[in-house]
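> Okay, predicted coordinates and the sequence, questions at the end:
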Amino acid sequence: MSEVIIRAIEARDVVQVAAMVHELAAHEEMPEHCHLKPEQLLGVLFGERPALFGIVAELDGEVGGFALYFLNFSTWHGVHGIYAEDVYIRPALRGRGVARQIWGHLAQLALDNGYTRVECVTLRSNTLGMDVHLALGAEPRDDWRVLRWEAESLRALAASTRAGSRGPGAS
């Protein structure tokens, strides 16, 4: 049996990873919400100021899984953490320990860089994902709720302010 390799994402992987993002959206029964294009992913991963990072799971030269992540920051601890935005493994690689390898790789990246945590959000309906995360030692944080502004609520919030500067670091 061949060995799965976990490695940093490369530009040559972007088309496959973008396709898997769409597979993930279909798996979560929300394909109409996924609009990612490979060129967008290429820009945020490899542009002038990358803000997104990724790793892939490769078997026999084929990419069959990925994790896309970015850094968050704990003001209480004063250090970064890793926030895994999406982790997906194609069915052909499931049941081979690939999830453990991907999450373990992210954990090692966090430790190597002095970060204090790795986080993700899992849909309540994704019971398989939740079971995997819990089996790997993830601790549910039921005391916190994810809140989000998007679409109309995002536009309304922006329109309600008169800030002169908008963007990272603006107050």
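That came through fine. Numbering: from 1, shown residues only.

> use CA for all of it now, contacts and neighbours both
Noted.

> Now do the same contact list for the spatially most central residue of the chain.
Closest residue to the average C-alpha location of the chain: Glu85 at 2.2 Å, with C-alpha atoms, centre = their mean. Shown here is Glu85, whose contacts under the criterion C-alpha atoms under 8 Å, 6 or more residues apart in numbering are 67-70, 120-121.

> any idea where the strands of this protein begin and end?
Using DSSP state E, the strands of the chain run over residues 5-8, 53-59, 62-74, 79-89, 118-120.

> Adding distance to Gln108 as columns, could you present those strands in JSON lines?
As requested, the strands of the chain are arranged in JSON lines below (distance: least, C-alpha to C-alpha, whole Å):
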{"stretch": "strand 5-8", "distance to Gln108": "12"}
{"stretch": "strand 53-59", "distance to Gln108": "12"}
{"stretch": "strand 62-74", "distance to Gln108": "14"}
{"stretch": "strand 79-89", "distance to Gln108": "11"}
{"stretch": "strand 118-120", "distance to Gln108": "10"}
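
> Can you tell me which of those strands is nearest to Leu154?
Closest to Leu154 of the strands of the chain, according to C-alpha to C-alpha: strand 79-89, at 19.7 Å.

> let's bring in a second one:
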Amino acid sequence: MTQQSKIRLATAEDSALILSFIKGLAEYEKMADQVVATEQKLTQTLFGDKAAAEVVIVEYQGQPAGFALFFHNYSTFLAQPGLYLEDLFVLPAFRGKGLGKLLLSYLANLAVERGCGRFEWSVLDWNQPAIDFYQSQGAKLMHDWRITRLTGAELQALAAQYQQ
């Protein structure tokens, strides 16, 4: 970390800031219409009794500049927990100052400290700057894997098929 930047754990008081970062990321990814998160939901799900994820904020010269949201998963093959990076975003005005690398190295260090066997994340296939950056940090693209997802009506329909 440079003297001009620092990483801190987010608190419930950061919910509005986190939401602004989420909206900035969604705009960059051309998905702004998909954001339904609210400050209240973020406070509940990130800082409530059953926190679903953790967030760190990176600051540059005392100004919030970006965030990373992450959680633990589990590798059955390794029989170890892993760290999954859901989102990483640095405001455009602060890009090129090493803050993305700082966030990634912080999380890699956290994964090692917590005994994780993997540190993983997804990247959009059109986001070549991000792909190049991640590969420059030693990350490997997993070309054989595809993300699958159920949400909304499809999730509800499959859940309704369960019979106890």
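Structure received. Since we're looking at a predicted model, the values are computed, not measured.

> With distance to Leu136 of structure 1 and neighbour count added, can I get the contacts of Glu85 of structure 1 in CSV?
Listed next are the contacts of Glu85 of structure 1 as CSV, based on distance: C-alpha to C-alpha, whole Å; neighbours: other C-alpha atoms under 10 Å:
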residue, distance to Leu136 of structure 1, neighbour count
Ala67, 16, 24
Leu68, 19, 19
Tyr69, 18, 21
Phe70, 21, 15
Cys120, 13, 13
Val121, 15, 13
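
> quick check, nearest of those residues to Ile89 of structure 1?
Ala67 (8.9 Å).

> contacting residues for the nearest residue to that closest one once chain neighbours are set aside?
Nearest in space to Ala67 of structure 1, with sequence neighbours left out and distances taken as C-alpha to C-alpha, 6 or more residues apart in numbering, is Val87 at 4.3 Å. Taking C-alpha under 8 Å, 6+ apart, we find Val87 of structure 1 in contact with 65-68.

> Please tabulate these in TSV, including the columns distance to Ile6 of structure 1.
Output for the contacts of Val87 of structure 1, formatted as TSV (distance: C-alpha to C-alpha, whole Å):
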residue	distance to Ile6 of structure 1
Gly65	9
Phe66	9
Ala67	10
Leu68	13
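
> Quick check: the two most widely separated of these?
Most distant of the contacts of Val87 of structure 1, by C-alpha to C-alpha, are Gly65 and Leu68, 10.3 Å apart.

> where does the residue nearest to the centre of structure 1 sit relative to Arg162 of structure 1, distance-wise?
From Glu85 of structure 1 over to Arg162 of structure 1 the distance is 31 Å, taken as C-alpha to C-alpha, to the nearest Å.

> what do we get in structure 1 for Phe94 of structure 2?
Following TM-score structural alignment, the counterpart assigned to Phe94 of structure 2 within structure 1 is Leu93.

> thinking that match is in contact with Gly64, fair?
Yes. In this structure, Leu93 of structure 1 is within contact of Gly64 by C-alpha atoms under 8 Å, at 6.6 Å.

> Which one's more surrounded, those two?
A direct count of neighbours by other C-alpha atoms under 10 Å for Leu93 of structure 1 and Gly64 places Gly64 higher, at 22 against 17.

> So the more buried one sits against Glu58, correct?
Yes. At 5.9 Å, Gly64 of structure 1 counts as touching Glu58 under the criterion of C-alpha under 8 Å.

> Can you show me the helices along structure 2?
15-28, 39-47, 99-113, 128-136, 152-160 (DSSP state H).

> need those in TSV with mean neighbour count, can you?
Converted to TSV, those look like this (neighbours: other C-alpha atoms under 10 Å):
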stretch	mean neighbour count
helix 15-28	18
helix 39-47	17
helix 99-113	17
helix 128-136	13
helix 152-160	10
